[in-house]
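**Q** model this:
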Amino acid sequence: MKKIAIYPGTFDPITNGHFDIIERTLVLFDKLIIAVAISHDKKPMFTLEQRIDMVKESVKNMENVIVVGFDNLTVELARSYNATVLIRGLRAVSDFEYELQLGYLNNSLDDTIETVYLMPKLQHAFISSSIVRNLLKFNAKTEHLVPKEVQKIIGNMSSCTLQ
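**A** Predicted coordinates:
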């Protein structure tokens, strides 16, 4: 039986830290579903369609990866794809408390789904989507923080879209 993992997030936008986690997840699992959340609460800078496009472009050369959008419970999404593992990234101690609570919550909803926490490589540990969004608001350099495909998409967008 194939081991299927889901990596859920808003990916607003996907960063090199996310990409690092994706690459390392593919070594551990047979298939990876990257699940891009609608996430009305976070009020994303980019639309769901733009975020899905950015992720798809970033992983277009990777086998055994699919990208989907979702607006339901992560465990429900996992069940629909027969996934047994949720992937979560941890950059710093500050992430741990929230991610631990989320992992316990998901386990309380479905105890057959495990959460695996991965840390990005040290060179990516400081990168977050919110840092990238803040830099974009000031038209600052971001090409060292996001995959080159994402930088190209962002560069092609009008500045009014990013405000």
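**Q** from here on, just use CA atoms for contacts and neighbour counts.
**A** Fine.
**Q** tell me which residues in the longest helix anywhere in the chain are buried?
**A** Scanning the chain for the longest helix, with DSSP state H as the assignment, gives helix 93-109. The neighbour-count check on helix 93-109 (16 or more other C-alpha atoms under 10 Å) flags Glu99, Gly103, Asn106 as buried.
**Q** repeat that for stretch 110-118.
**A** Ile113, Glu114, Thr115, Tyr117, Leu118.
**Q** can you tell me which of the buried residues of helix 93-109 is nearest Phe138?
**A** The nearest member of these to Phe138, counting by C-alpha to C-alpha, is Glu99 at 29.9 Å.
**Q** one more to line up against the first:
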Amino acid sequence: MRRAIFPGTFDPFTIGHFSVVKRSLTFMDEIIIGIGINENKNTYFPIEKRVEMIRDLYQDNPCVRVISYDCLTIDFAQQVDAKFIVRGIRTVKDFEYEETIADINRKLAGIETILLFTEPEQTYISSTTVRELLTYNKDISQFIPKGMKINE
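**A** Down below sits the predicted model:
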């Protein structure tokens, strides 16, 4: 079985993230969305709410699981027996950062990273900007997957 993790904070999970999962499932048997607990990040939604929102979104898809973790990403990948890490990249800056991390992960744990380029019409969307819109009570429905329940 080809299993990959898709790690991130996902605060919130955007249509860009949704696209990465959808495209990953064309070449992976299972995607585990790993929501990392990072005490250094100021998040809008608590970890439990992020897990719940994303699980609800994929409740009818047995090929997607959602799990939170509080360790190194490579340790999480090994815990769930994933041989791959999937990451989405929007910019050259993202690429340079992900390349460095991918090299370290491969060296330390033999885990390969697969980079998917964001679809052109979504490159401007980031969780940071969507989170800021939420802070000011703006409608974010065009930036999150259809069916995602944010305010319940």
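**Q** superposed, how do the two chains score by TM?
**A** The TM-score (TM-score structural alignment, normalised by the length of the second structure) is 0.94; 152 aligned residues with a C-alpha RMSD of 1.2 Å.
**Q** hang on, the earlier thing: who touches the helix or strand that comes right after the longest helix of the first structure?
**A** Helices and strands here follow DSSP states H and E; after helix 93-109 of the first structure, the next one along the chain is strand 114-118. Applying C-alpha atoms under 8 Å, 6 or more residues apart in numbering, the external contacts of strand 114-118 of the first structure come out as Ile21, Thr84, Val85, Leu86, Ile87, Arg88, Gly89, Leu90, Gly103, Asn107.
**Q** now, those that are in strands?
**A** Val85, Leu86, Ile87, Arg88, Gly89 (DSSP state E).
**Q** these two touch, right, the second one and Ile113?
**A** By that I understand Leu86 of the first structure. Yes: with contact defined as C-alpha atoms under 8 Å, Leu86 of the first structure reaches Ile113; the gap is 7.1 Å.
**Q** what touches both of these two?
**A** Joint contacts of Leu86 of the first structure and Ile113 (C-alpha under 8 Å, 6+ apart) are Ala78.
**Q** could you find the closest non-adjacent residue to Ile153 of the first structure?
**A** The spatially closest residue to Ile153 of the first structure, leaving aside those adjacent along the chain, is Met54, at 7.1 Å (C-alpha to C-alpha, 6 or more residues apart in numbering).
**Q** so who does the one you found touch?
**A** Contacts of Met54 of the first structure (C-alpha under 8 Å, 6+ apart): Pro13, Ile14, Glu149, Val150, Ile153.
**Q** and in the second structure, which of those residues remain?
**A** Compared against the second structure with both residues aligned by TM-score structural alignment, their matches' C-alpha atoms under 8 Å, the contacts of Met54 of the first structure retain Val150, Ile153.
**Q** can you turn the buried part of the contacts of Met54 of the first structure into a ChimeraX selection?
**A** To isolate the buried members of these in ChimeraX, using 16+ other C-alpha under 10 Å:
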select :13,14,149,150
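**Q** now, which of the contacts of Met54 of the first structure sits nearest Ser130 of the first structure?
**A** Looking across these and measuring by C-alpha to C-alpha, the closest to Ser130 of the first structure is Pro13, at 8.5 Å.
**Q** wait, the closest one sits on Ser129?
**A** Yes: look at Pro13 of the first structure against Ser129 with C-alpha under 8 Å: they come within range, at 5.7 Å.
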